[in-house]
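Student: mind looking at a prediction? Sequence and model below.
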Amino acid sequence: MNVDARLVVWVRGRVQQVGFRWFTRENALEIGGLVGFALNLDDGRVQVVAEGSRDNCHRLLDWLRSDDTPGRVDGVTEIWDTPRGGYEGFAIR
């Protein structure tokens, strides 16, 4: 059973000013069925919030941890939760 989930991720490394949020949005749209956003944080990290099927959230998380991302990812921290809703599409903030 593939239940819906909420994935909150913080990505550390050289992930700002390299198109990271744009590529994250593109991958979320390609995976399909995900809503949420990617946001630059003041401390240099990018926060990604995705809601959708747990499998699709895992696919996005796998991409965030892969060598296919722009810039350089030094670490990824994630928290899983129940969806809160309220998102239309996948936004860059």
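Tutor: Sure thing, it's come through. Numbering: from 1, shown residues only.
Student: can we go C-alpha only for contacts and neighbour counts from here?
Tutor: Fine.
Student: for the helix or strand encompassing G36, packing partners?
Tutor: Counting by DSSP states H and E, the secondary-structure element that holds G36 is strand 35-40. Contacts defined by 3 or more Cα pairs under 8 Å, 6 or more residues apart in numbering; DSSP states H and E place strand 35-40 against helix 20-31, strand 46-53, strand 90-92.
Student: the spatially closest residue to L60 that is not a sequence neighbour: neighbour count?
Tutor: Leaving out its chain neighbours, the residue that sits closest to L60 by Cα to Cα, 6 or more residues apart in numbering is A28, at 6.4 Å. With neighbours defined by other Cα atoms under 10 Å, the count for A28 comes to 25.
Student: do the same with G75
Tutor: Summarising burial for G75: neighbours were counted as other Cα under 10 Å, giving 12.
Student: and here is the other one:
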Amino acid sequence: MSAHRVIVTGKVQGVGYRNWAVSRARVFGVTGYVRNCGTAVEAIVSGDDDAVDRMIEAMREGPAMARVDHLEVQAANDAKLKGFTKRLGA
């Protein structure tokens, strides 16, 4: 089990990135949340190591309308979150 904080920059707001992330998280079976944070998108992704890695790789691409310029990944405390939700911005 692992948890990571992921900051995604580029054209990631106004393109459905958060809704897309919620749907991908359900496919991969990870928990956490995603929210707008300034001009970036921030996510906490927690779960099985392989599932977390697959989610982070998917986040490098994002939805069709997005353009991911940079992805910053940091270790995070496993908050034992239930589900994967879209939150309001920071």
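Tutor: Structure received. What you are looking at is a predicted structure, and each value in this text was computed from that prediction instead of being measured.
Student: just give the TM-score of the two.
Tutor: With the length set by TM-score structural alignment, normalised by the length of the second structure, the two chains reach a TM-score of 0.88; 86 aligned residues with a Cα RMSD of 1.2 Å.
Student: still on that earlier bit, residues in the second structure matched by the strand holding G36 of the first structure, start to end?
Tutor: Residue correspondence for strand 35-40 of the first structure in the second structure, counting by TM-score structural alignment: residues 31-36.
Student: quick one: contacts of that stretch?
Tutor: For stretch 31-36 of the second structure, the surrounding residues in contact (Cα atoms under 8 Å, 6 or more residues apart in numbering) are 13, 18, 21-22, 25, 41-47, 80-90.
Student: quick one: it to the first structure mean distance?
Tutor: Taken over the aligned residues, the distance from stretch 31-36 of the second structure to the first structure averages 0.5 Å (mean Cα distance after the TM-score superposition for the first structure).
Student: pull out the buried positions in that stretch.
Tutor: Burial within stretch 31-36 of the second structure, assessed by neighbour count using 16 or more other Cα atoms under 10 Å, is assigned to T31, G32, Y33, V34, R35, N36.
Student: pick the one among those closest to V6 of the second structure.
Tutor: If you rank the buried residues of stretch 31-36 of the second structure by distance to V6 of the second structure using Cα to Cα, V34 comes first, at 9.1 Å.
Student: what's M55 of the second structure aligned with over in the first structure?
Tutor: By TM-score structural alignment, M55 of the second structure lines up with L60.
Student: need the three-state assignment for that match.
Tutor: For L60 of the first structure, the reduced secondary structure class is helix; criterion used: DSSP: H, G, I helix; E, B strand; the rest coil.
Student: same question for D55 of the first structure.
Tutor: When the structure is split into helix, strand and coil by three-state DSSP, D55 of the first structure lands in helix.
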